[in-house]
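**Q** model the following, please.
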Amino acid sequence: MIKWADAHFAYKYGNGEKPIKKKRFGREHARQERIGWFRHFVSWLIGGAVLAVMIFSINNSSQTQALLHTLKLWALVLVIDFIISFNYTLFPKKER
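**A** All right, here's what the predicted structure looks like:
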């Protein structure tokens, strides 16, 4: 998101080149969605590891219940993101 904002700011207020729009259909769009999901998965792994270390280091289930709930909720969001992202691989959007 920062890369996108930087490119648009440089184009509008500086001497930057016009940003290239990403394709919103076909194989390229499906590829971009899969890459986005893999980034989400890596961030889930890192965040989940941090939460797991905190849960195991505290070692008190009543105090870490909220952390575990957060981890479960994030896992649900990851599964929903997987379904949506890989849906574009099976059923690619068509160009209008």
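**Q** every contact and neighbour count from this point should use C-alpha atoms.
**A** Fine.
**Q** now the residue sitting nearest the centre point of the chain, nearest residue through space, not along the chain?
**A** In the chain, the centroid-proximal residue (C-alpha atoms, centre = their mean) is residue 40; its distance is 3.4 Å. Nearest residue to residue 40, sequence neighbours excluded (C-alpha to C-alpha, 6 or more residues apart in numbering): residue 78, at 7.2 Å.
**Q** please provide the structure for the following sequence as well, for comparison with the first:
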Amino acid sequence: MIVTLIVAAEISFWILLGLGLAARYLLRRRRTSTALLIGLPVVDLTLYVLTVLDLRGGATASWTHALAASYAGFSIGYGPSLVRWADRHFAYRFAGGPKPLPSPKYGPEHTRHEWQICRRTVASAAITLSLITLLVPLSAGAAHYGTFLQWYLKLGIAAVVNVIVAGCYSIWPKQPPADAHAEGDRTVERPTADAAQKRL
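**A** Reported below is the predicted structural model:
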């Protein structure tokens, strides 16, 4: 049952995101768009509530229940940046917006980008582990901490690795190649002759 709910939540998330952006840029209905986009975290919260009810109903706790909880953690940690990314690309494709710039690859901009990813990952991991921990008392004892132990280890490792990576780029920033140039607020490589020809 939980796997089916997870798939349904995933599909609902992308449908709501697509409808929200279409309402904003194609139909020019900003309030409708806002209402649809607000529904994104509601989808994950509903999935979490149904997960709790499933455990309280006597289901055997498993990794799928923890996965369902992780959707809410991901939505809070990464959801806003994902919506902004989709918004920029949708506006460029369908509403004449500016072309989205790629993620910075060099220098201080790249370091700041890595720390942004790190903060989102740590926030997602912390929220997910909190929600997983709450499954135990909320499920009236149907779940046990030992069932979710591997999630504490995996998400903890993911958070630590992200901190180490971002820290390393702070100490040793990634240097741009000699032919790089400034484009806006970031450093990019100059296109090769072949790449320039393809653009033409």
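**Q** what does the TM-score come to for these two?
**A** The pair, once superposed, lands on a TM-score of 0.79 when counted by TM-score structural alignment, normalised by the length of structure 1; 94 aligned residues with a C-alpha RMSD of 2.1 Å.
**Q** tell me the contacts of whichever residue in structure 2 pairs up with the residue nearest to residue 40 of structure 1?
**A** Matched by TM-score structural alignment, residue 78 of structure 1 corresponds to residue 159 in structure 2. Counting by C-alpha atoms under 8 Å, 6 or more residues apart in numbering, residue 159 of structure 2 touches 118, 121, 122, 125.
**Q** CSV for the residues you listed, including distance to residue 95 of structure 2?
**A** Below are the contacts of residue 159 of structure 2 laid out as CSV (distance: C-alpha to C-alpha, whole Å):
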residue, distance to residue 95 of structure 2
118, 32
121, 31
122, 34
125, 35
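**Q** could these go into CSV alongside secondary structure and distance to residue 22 of structure 2?
**A** Converted to CSV, the contacts of residue 159 of structure 2 look like this (DSSP: H, G, I helix; E, B strand; the rest coil; distance: C-alpha to C-alpha, whole Å):
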residue, secondary structure, distance to residue 22 of structure 2
118, helix, 31
121, helix, 29
122, helix, 31
125, helix, 31
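**Q** may I see the buried residues of stretch 64-71 of structure 1?
**A** For stretch 64-71 of structure 1, the neighbour count (16 or more other C-alpha atoms under 10 Å) marks 64, 67, 68, 71 as buried.
**Q** pick out the most distant pair among these.
**A** 64 and 71 (10.8 Å; C-alpha to C-alpha).
**Q** between those two, what contacts are shared?
**A** Joint contacts of residue 64 of structure 1 and residue 71 (C-alpha under 8 Å, 6+ apart) do not exist.
**Q** count of neighbours near the aligned partner of residue 114 of structure 2 in structure 1?
**A** Taking TM-score structural alignment for the superposition, residue 114 of structure 2 sits opposite residue 33 in structure 1. Residue 33 of structure 1 has 21 neighbours, counted by other C-alpha atoms under 10 Å.
**Q** and if you look at residue 93 of structure 2?
**A** Residue 93 of structure 2 is flanked by 12 other residues according to other C-alpha under 10 Å.
**Q** secondary structure element holding it?
**A** Per DSSP states H and E, residue 93 of structure 2 falls inside helix 63-94.
**Q** buried residues of that helix, list them for me.
**A** Result for helix 63-94 of structure 2 [16+ other C-alpha under 10 Å]: buried residues 65-79, 83, 87-91.
**Q** counting contacts, what elements does it pack onto?
**A** If you count contacts as 3 or more C-alpha pairs under 8 Å, 6 or more residues apart in numbering; DSSP states H and E, helix 63-94 of structure 2 packs onto helix 2-25, helix 30-56, helix 107-138.
**Q** so the second one corresponds to what in structure 1?
**A** Matched against structure 1 by TM-score structural alignment, helix 30-56 of structure 2 finds no partner residues.
**Q** quick check: the gap between the aligned partner of residue 146 of structure 2 in structure 1 and residue 45 of structure 1.
**A** Using TM-score structural alignment as the criterion, the counterpart of residue 146 of structure 2 in structure 1 is residue 65. Using C-alpha to C-alpha, to the nearest Å, residue 65 of structure 1 is found at 19 Å from residue 45 of structure 1.
**Q** swap in residue 80 of structure 1?
**A** Counting by C-alpha to C-alpha - residue 80 of structure 1 and residue 45 of structure 1 are separated by 16 Å.
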